[in-house]
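Enquirer: give me a model of this one.
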Amino acid sequence: MAYTISSTEIQKTTRALQPARPTPWAWLMLPGSIFLAVLFVVPLGWLLLLSFGAPDWTIAHFVRIAQNPAYIGVLRTTLQISCVVTALTFVLSYPIAYALTTGGTKLRTFLLIAVVLPFFTSVLARTFAWVVLLGRNGVINEILLQLGWVSQPVALLYNRIGVIAGMTHVVMPLMILPMLTVMSSIDQRLLRAARANGASPLAAFLTVFLPLSLPGLIAGILLVFINCLGFYITPALLGGVSDVTITMEISAQVVGQLNWNFGAALSTVLLVAVMAVLWLGSRFFPIEQLLGFSDDKIGLDKTARRQMGTQWLMRIGSAANALDRWLPSMGGRGIPIFASFLAVLLLLPVVIVAYLSFSASSYFVFPVPGYSLQNYERYFSDPLWLRATVTSIRIALMATTMATMLGAMLAFGLSRGRIRGRGAMIALVLSPIIMPTVVVAVATYFVLVQVGLQGTEFGLALGHAVHAIPYVVVIVVANLRDLNPTYERAARSLGAGPLATFRTIIAPLVMPALIVAAFLAFLISFDDVVYVLFLGIGRIATLPMRMWEGITQDINPTIAAVATLQMVFATIVIFVNTLLGRRKAQS
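Expert: Okay, the predicted model is just below:
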């Protein structure tokens, strides 16, 4: 007789196997968990209290949102844009992820560069690229006019078209990377077996590859949709008066009108929406597994549900055999060619900005009339730009120090420690990069006001550290998972104690990951705009803030030079990561 293990029995067994007391490694999670509790959980709790008008409890703010057609329209606009961008991102991202999995070495290298470089490039720099591309006198309109396809510039900026284009470009790496994580683990022999049994390429894809890639697809859609709900920079710079999103309304209430309670209520609505999406997505796939974590408490019932959910795909395999002969195969090169074309589109905005940064003109014109370094000379000779750069570096160094130290300890504790409630700890660590940045920044602002740290560089660095810690944890956990345990056992067998083993074996092997994590934490802080808008409250002028003001007030080619320098720094981060990865592989 078959015996089915229920999820309740699995959880009971897991709880029984867990130690009653934390192991020594688990204590390393204490500093980071306290830090996140004070600067992430407490601010969100404070935000919730403010939304209900504490200490004078009321639901009037939520009633106002529900009864005012303007706010209902803002919510509808946010959902419409998020759904369209998510759908478009999926259509454009899946071929790239598939080609990254099945293509040759040269193709994979090119596609990976096209995905990773924009991912590490500042969102502000990428959005600025679309301002240059879509403007009335922008690159696209100039090309259309020169080709004679239009008689006058087309309105591509400050409307829904610009918002969707810019947001899709920004979030595509967030869709591709989770799908790639899952697709890379699919055994290609299964596809060859399907082909050997008479399935056409399309039928083999639909009945084998697509069902197995659904977990990554679901996770990618989840991440993209949540990010779209909380997007602020791109809609604010590319959208028009009819494209106001909830994040823009939150900014207007908190920063513009100082209406904290109503801004908190709007933030709570957005937070509840994100939590609902996360709960719905967790029914299909646990996102923490894609970020380097695994949990033995994942029930067999979830696996069964996912398998049942893909059965409908298996039923169309026979129809796919008939359909396949009508589709142009291009000699089997259709997907690689299409993926390469999409990769070029991913790189195009950042390449165009770099190209225009060397223009000899004092304003944007395409093609450039001549080449010059005058935009870079203006940047390096302007004390306002240099002062803002130094400020950004100073804040980023503080944030990087805190995030790297606390994140590394959290990573060791999560990887090697055993403690009750480990799942809750993982959720706490990952939440800052899943929750909308605007909501977290607003909540942090309300708490920093209570201790007088609003508008200070240290207060801003605290906010940046909260946002950077999850990235540090994910990178270090991935490295610790790949460590060969025989090295440690060999050191122990030779008489080395725990501290000596850590100092001579573990620390040198983890150091490359720590360096990459520190670089990424620095980059996250250095490129931030949202936290500066809410926590800086006009007192702190960072480099991205100077760019923000320049884009919103007076666009000039100097901004292109600054954006290019940011992209160069991102390229250095990628190069260092690749170099350290090769050294690790050789060692």
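Enquirer: all contacts plus neighbour counts: C-alpha atoms, from now on.
Expert: OK.
Enquirer: helices of the stretch 201-350 of the chain, residue ranges please.
Expert: All helices of the stretch 201-350 of the chain, identified by DSSP state H, counting those that start in this stretch, fall at 201-204, 210-229, 233-238, 246-251, 260-282, 287-290, 300-309, 311-314, 317-324, 334-356.
Enquirer: name the residues of the fifth one that come out as buried.
Expert: Translated: helix 260-282. By 16 or more other CA atoms under 10 Å, the buried positions in helix 260-282 come out as 260-271, 274, 278, 281-282.
Enquirer: mind putting the helices of the stretch 201-350 of the chain in JSON lines, distance to residue 79 included?
Expert: Shown next, in JSON lines, are the helices of the stretch 201-350 of the chain (distance: least, CA to CA, whole Å):
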{"stretch": "helix 201-204", "distance to residue 79": "33"}
{"stretch": "helix 210-229", "distance to residue 79": "7"}
{"stretch": "helix 233-238", "distance to residue 79": "13"}
{"stretch": "helix 246-251", "distance to residue 79": "10"}
{"stretch": "helix 260-282", "distance to residue 79": "10"}
{"stretch": "helix 287-290", "distance to residue 79": "22"}
{"stretch": "helix 300-309", "distance to residue 79": "25"}
{"stretch": "helix 311-314", "distance to residue 79": "28"}
{"stretch": "helix 317-324", "distance to residue 79": "34"}
{"stretch": "helix 334-356", "distance to residue 79": "24"}
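Enquirer: I have a second one here; can you model it like the first so I can compare?
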Amino acid sequence: MIARHAEPGRRAAWHGFPVWLGLLPFALVLAILFAVPVFSLLRLAFGEGGFTLAHFQRMVDVPVYRSVLGTTLGIAALVTLLAVLASYPLAYVMATVGPRMRSLLLLLVLLPFWTSALVRTTAWIILLQSNGVVNKLLMGSGLTSSPIAFIYNLSGVLIGMTHVLMPFIVLPLYAAFRNLELSTVQAAESLGAGPLTIFARIILPLTAPGVVAGSMIVFMNAIGFYLTPALMGGPGQTMIAQMIASNINTDLNWPFAAALATVLLVATISMLVLFQRFFGLERLIESGGGKAGEPFTVTSRGRSPGGWATVAAAGLVAAFLIAPIIIVFPMSLGSSPFLSFPPESYSLTWYANFFSTSKWVAALTRSLQIAGVVVVSSVVLGTLAALGVSRMRPRWRAAVETIFILPMIVPVIILAVGLYYLLAPTGLVGSIWGVALGHVVLATPYVFITVRAALKSFDGNLELAALGLGASWPTMFRRVMLPGIAPGIAAGAIFAFITSFDDVVIALFLTNIRSRTLPKLMYEGVAHEIDPTIIAASCLIILVTILVLGANLLVSKRT
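Expert: Below you'll find the model as predicted:
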């Protein structure tokens, strides 16, 4: 009887907002700007004149390509392992401290998560170089007598990639800790279990699903990484994304690059299928709800010696996360053309150079223009898509959600090369519009996810009540639904802005010297020689990120 009474209201809601109207715009964008370029590129891998597997056979026969594939998988696995090991103590402490300290630690995790990956990579290069802060501290303390080579080798790649990807494990692991019940731990203690036994028999099994889910996301991202290995690694750390770019930019061998892209895509999609099979994309769309019992925290016994050691380890991990962001500010205020910490004297020389040099100002202006177009476009497309999916029948919903988030799963190098292949004949390569189209494809899934999460917490009865009182669907949306999901839309807009403003890979392929964005200009400078102006630019990007996040917090509080 309840279902029969609810069905007319549901049909009224569908009639007020047709499912196809929500799904069609983003579906067309994905078909034209994602599926067509990606499949056009992949088609080259199997031969232009006729079907062949020669390019794949070449990967097997030539040792250097086998080595690159092995290096890619090995680095991705090591980064995932390091991220898990570093995340456990931090997530544990976040779950067991007071609200104020928890908020501070959460900020230390989220600020790097929101900050440009290029900025963080640049900061690590400065920290780890021969005359950098880390080597100065080691030599000053007497631990080493000469500088250690931390960058342009495997250690540099592991440090940089772990720093970029670790929040993807910290956040779901923290949620898993918060979902533990204190009574479970107390019961184990009352039965005589020690800290190690409790961790091995209770905490580890119950938090394992969150760790595995985060690890799969990290591994999926890591196998397609381009930026950090290109800037912090050496020839021995060449990964498959770099090999794809090299075959296009240097060798002009599009078919072989397409074959490499096919292998990378198959590996990524396989991981996505496993993730969907065992966890489901709901983990990306909705946060886990807390249990009915008292949340996990320190019991009446207090922290054990191992617990205090974990707190110390968490402090080191937190310092690892925030150090690259903090260290660039004083260095950007140095007056010397050589980077040093602490600076011998302070000035605003490099900020003045940034705003007085036409190439920097033009690149910044161009990045802001593109980001503005991307935010507006992706908010409209993502919100419509979320509304459409929320009104779909459950049978097809999971499949459509998977398709809509593919651009944030598929390695960006594949999309960049595919768009370059598609747009080159149109004249859009070298214009801001070509870059904007690529960024819209990248950014819209983030808006879709955040708005979907907001819609899940929105009370559908409010919609039905407004429609039942005679309001049209547009009026209901403007007066009832929009205020309720505004925080999700605002969060999605911020994701879209940062995704566009941070992008390097799309810009590398779709811009030229006259249309390059700020991240591309910084990348070119870091790849050759670090001009202190780049550090000033990095600080400005961090400040912009903080301002955008602050604005989002104000909007969220007011709503």
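Enquirer: touching, residue 225 of the first structure and residue 83? I think so.
Expert: Yes. The pair residue 225 of the first structure and residue 83 qualifies as a contact (CA atoms under 8 Å) at a distance of 7.0 Å.
Enquirer: more neighbours: which of those two?
Expert: Under the criterion of other CA atoms under 10 Å, the comparison of residue 225 of the first structure against residue 83 puts residue 225 first, with 25 against 17.
Enquirer: what lines up with the more buried one in the second structure?
Expert: Correspondence of residue 225 of the first structure to the second structure, assessed by TM-score structural alignment: residue 219.
Enquirer: contact partners for the residue lying closest to that match once chain neighbours are set aside?
Expert: Spatial nearest neighbour of residue 219 of the second structure, chain neighbours left out: residue 76 (5.6 Å); criterion: CA to CA, 6 or more residues apart in numbering. Going by CA atoms under 8 Å, 6 or more residues apart in numbering, residue 76 of the second structure touches 219, 222, 223.
Enquirer: let's see that with 10 Å instead.
Expert: 70, 158, 161-162, 218-225, 239 (CA atoms under 10 Å, 6 or more residues apart in numbering).
Enquirer: residues near residue 45 of the first structure, how many?
Expert: Residue 45 of the first structure: 13 surrounding residues under other CA under 10 Å.
Enquirer: in contact with it, which residues?
Expert: Listed by CA under 10 Å, 6+ apart, the contact set of residue 45 of the first structure reads 51, 443, 447.
Enquirer: any idea how far the alignment partner in the second structure of residue 277 of the first structure lies from residue 213 of the second structure?
Expert: Using TM-score structural alignment as the criterion, residue 277 of the first structure maps onto residue 271 of the second structure. Applying CA to CA, to the nearest Å, the value for residue 271 of the second structure to residue 213 of the second structure is 11 Å.
Enquirer: mind listing what the equivalent of residue 110 of the second structure over in the first structure touches?
Expert: Mapped onto the first structure by TM-score structural alignment, residue 110 of the second structure lines up with residue 116. Neighbouring residues of residue 116 of the first structure by CA under 10 Å, 6+ apart: 173, 176, 177, 570, 571, 574.
Enquirer: repeat that for residue 24 of the second structure.
Expert: Neighbour list for residue 24 of the second structure: 30, 381, 384, 385, 388 [criterion: CA under 10 Å, 6+ apart].
Enquirer: give me the spatial nearest neighbour of the residue mapped onto residue 416 of the first structure from the second structure, chain neighbours excluded.
Expert: When the second structure is aligned by TM-score structural alignment, residue 416 of the first structure is paired with residue 391. Sequence neighbours aside, residue 19 is the residue nearest to residue 391 of the second structure in space, at 6.2 Å (criterion: CA to CA, 6+ apart).
Enquirer: what packs against the host helix or strand of residue 547 of the first structure?
Expert: Following DSSP states H and E, one finds residue 547 of the first structure within helix 543-553. Judged by 3 or more CA pairs under 10 Å, 6 or more residues apart in numbering; DSSP states H and E, helix 543-553 of the first structure is in contact with helix 123-134, helix 233-238, helix 383-416, helix 557-586.
Enquirer: could I get these as CSV with distance to residue 11 of the first structure?
Expert: What follows is these, written out as CSV (distance: least, CA to CA, whole Å):
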stretch, distance to residue 11 of the first structure
helix 123-134, 41
helix 233-238, 42
helix 383-416, 19
helix 557-586, 37
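Enquirer: what's the closest of the ones you listed to residue 193 of the first structure?
Expert: Among these, helix 557-586 comes nearest to residue 193 of the first structure, with 31.8 Å by CA to CA.
Enquirer: counting contacts, what elements does the closest one pack onto?
Expert: Against helix 557-586 of the first structure (3+ CA pairs under 10 Å, 6+ apart) you get helix 105-120, helix 123-134, helix 334-356, helix 374-381, helix 383-416, helix 507-526, helix 543-553.
Enquirer: could you list the buried residues of the first one?
Expert: Put plainly, it is helix 105-120 of the first structure. Neighbour-count burial for helix 105-120 of the first structure [16+ other CA under 10 Å]: 107, 108, 111, 112, 113, 114, 115, 116, 117, 118, 119, 120.
Enquirer: and it with helix 334-356, angle?
Expert: Compare the direction of helix 105-120 of the first structure with that of helix 334-356 by axes from the mean of the first three to the mean of the last three CA atoms, to 10 degrees and you get 50 degrees.
Enquirer: tilt between helix 105-120 of the first structure and helix 123-134?
Expert: Computed by the same axes, to 10 degrees, the angle separating helix 105-120 of the first structure from helix 123-134 equals 100 degrees.
Enquirer: again, but for the longest one
Expert: Taking the same axes, to 10 degrees, helix 383-416 of the first structure and helix 123-134 form an angle of 120 degrees between their directions.
Enquirer: with the second structure overlaid, how far apart is the helix or strand that helix 383-416 of the first structure is followed by on average?
Expert: Using DSSP H and E, the helix or strand that follows helix 383-416 of the first structure in sequence is helix 422-434. Compared with the second structure after fitting, helix 422-434 of the first structure deviates on average by 1.1 Å (mean CA distance after the TM-score superposition for the first structure).
Enquirer: any buried residues in helix 422-434 of the first structure, and which?
Expert: For helix 422-434 of the first structure, the neighbour count (16+ other CA under 10 Å) marks 422, 423, 425, 426, 428, 429, 430, 431, 432, 433, 434 as buried.
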